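Chemist: Fold the following, please.
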Amino acid sequence: MTVEWPGIHPGTHVLFFTGGKYLGTASARPYGYTTVLGKTRDTVSVQYRWPLKDDALCCPQGGPSVVTFTLNGTTVQANGQFPPEN
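Modeler: Take a look at the predicted model:
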């Protein structure tokens, strides 16, 4: 599930559930320019982009980076690189 909000600083949080139980978010903080690319029964692939130093907020040039989240019992493991911290 995603929770999104628009505006000058848009953001998206990806939330994970299994068997009706909330497992947590994909990352500690939300990121803008986030797209869920696909999913299977046990995985979700999420693409992240980010603005570089001189980018307009409409047109981020950073990335893309794809992180694949895999359900392992009742935990979710991430494989890939998240956007850099600003």
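
Chemist: alpha carbons only for contacts and neighbour counts from here, please
Modeler: Noted.

Chemist: so where does residue 4 fall, helix or strand?
Modeler: In this structure, residue 4 sits in strand 2-5 according to DSSP states H and E.

Chemist: what sits up against that strand?
Modeler: Under the criterion CA atoms under 8 Å, 6 or more residues apart in numbering, residues 10-15 lie in contact with strand 2-5.

Chemist: Now the second one, please; I'll put the structures next to each other:
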Amino acid sequence: MPLAALAALLTGGGPVAAAASPAASSTAPGPVATASPTTASPTGGLSVAQAIAVVRASGYTPTDTTGYDPDRTLSVILGMLATSVDGHPQRAFLFHDGRYVATDAAVPSATVSWIWSTDDTVALQYQLYRPEDPMCCPTAGAATVRFSWNGAAAAPRDTLPPTGWNAPASRR
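Modeler: Prediction:
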């Protein structure tokens, strides 16, 4: 089942809304914090278990749910590609008011972690690689990128590092 269809079903849109839903953008972001693992939010957002199902449906295994809270304007769940044998690639799945809206970037990153959140902002940290770095050992530092809800979408407030292997500092 496509991710957008699963999200529509889990948010109460039903099979008709799920069938009519366009595919979710892979570059737009969403919500933040912690919730009950089995019950939906009083505001109608996905429970942690339902949000985890959205991540799993996209082919990723959730690795960190501490940044998810369906009652926050913007929150996040981190995931690793389910077929990964080395822990890469990783993605941040963004939620607005407990509803999936997008991933942090069109292209996954080697390593991403949740740093902090406020009601409408999520801060993620990306490990950076030099061209000669092996995947195990990034040496170009880290970049923090804040995503905020702008009233219509989750948008990066800082520049997202490039993914090219030849970039001087890449998130790969």
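
Chemist: Which stretch of structure 2 lines up against whichever helix or strand comes after the strand holding residue 4 of structure 1?
Modeler: Once the chain leaves strand 2-5 of structure 1, the next helix or strand it forms, by DSSP H and E, is strand 11-18. Here strand 11-18 of structure 1 aligns to structure 2 at residues 89-96, judged by TM-score structural alignment.

Chemist: Run through the neighbouring helices and strands of the strand or helix carrying residue 16 of structure 2.
Modeler: Taking DSSP H and E as the definition, residue 16 of structure 2 sits inside helix 14-20. Contact partners of helix 14-20 of structure 2 among helices and strands, from 3 or more CA pairs under 8 Å, 6 or more residues apart in numbering; DSSP states H and E: helix 3-10.

Chemist: Taking structure 1 as the reference, give the residue range the helix it packs on aligns to.
Modeler: Under the criterion TM-score structural alignment, helix 3-10 of structure 2 matches nothing in structure 1.

Chemist: between the lengthiest helix in structure 2 and strand 90-96, how many degrees?
Modeler: Longest helix in structure 2, counting residues (DSSP state H): helix 48-57. Helix 48-57 of structure 2 runs at 130 degrees relative to strand 90-96, counting by axes from the mean of the first three to the mean of the last three CA atoms, to 10 degrees.

Chemist: Which parts of helix 48-57 of structure 2 count as buried, going by neighbours?
Modeler: 48, 50-57 (16 or more other CA atoms under 10 Å).

Chemist: Can you flag the buried ones in the contacts of strand 2-5 of structure 1?
Modeler: 11-14.

Chemist: that older thread, which positions in the strand holding residue 4 of structure 1 come out as buried?
Modeler: Of the residues in strand 2-5 of structure 1, none is buried under the neighbour-count criterion (16+ other CA under 10 Å).

Chemist: name the element residue 22 of structure 1 belongs to?
Modeler: Under the assignment here (DSSP H and E), residue 22 of structure 1 is part of strand 21-25.
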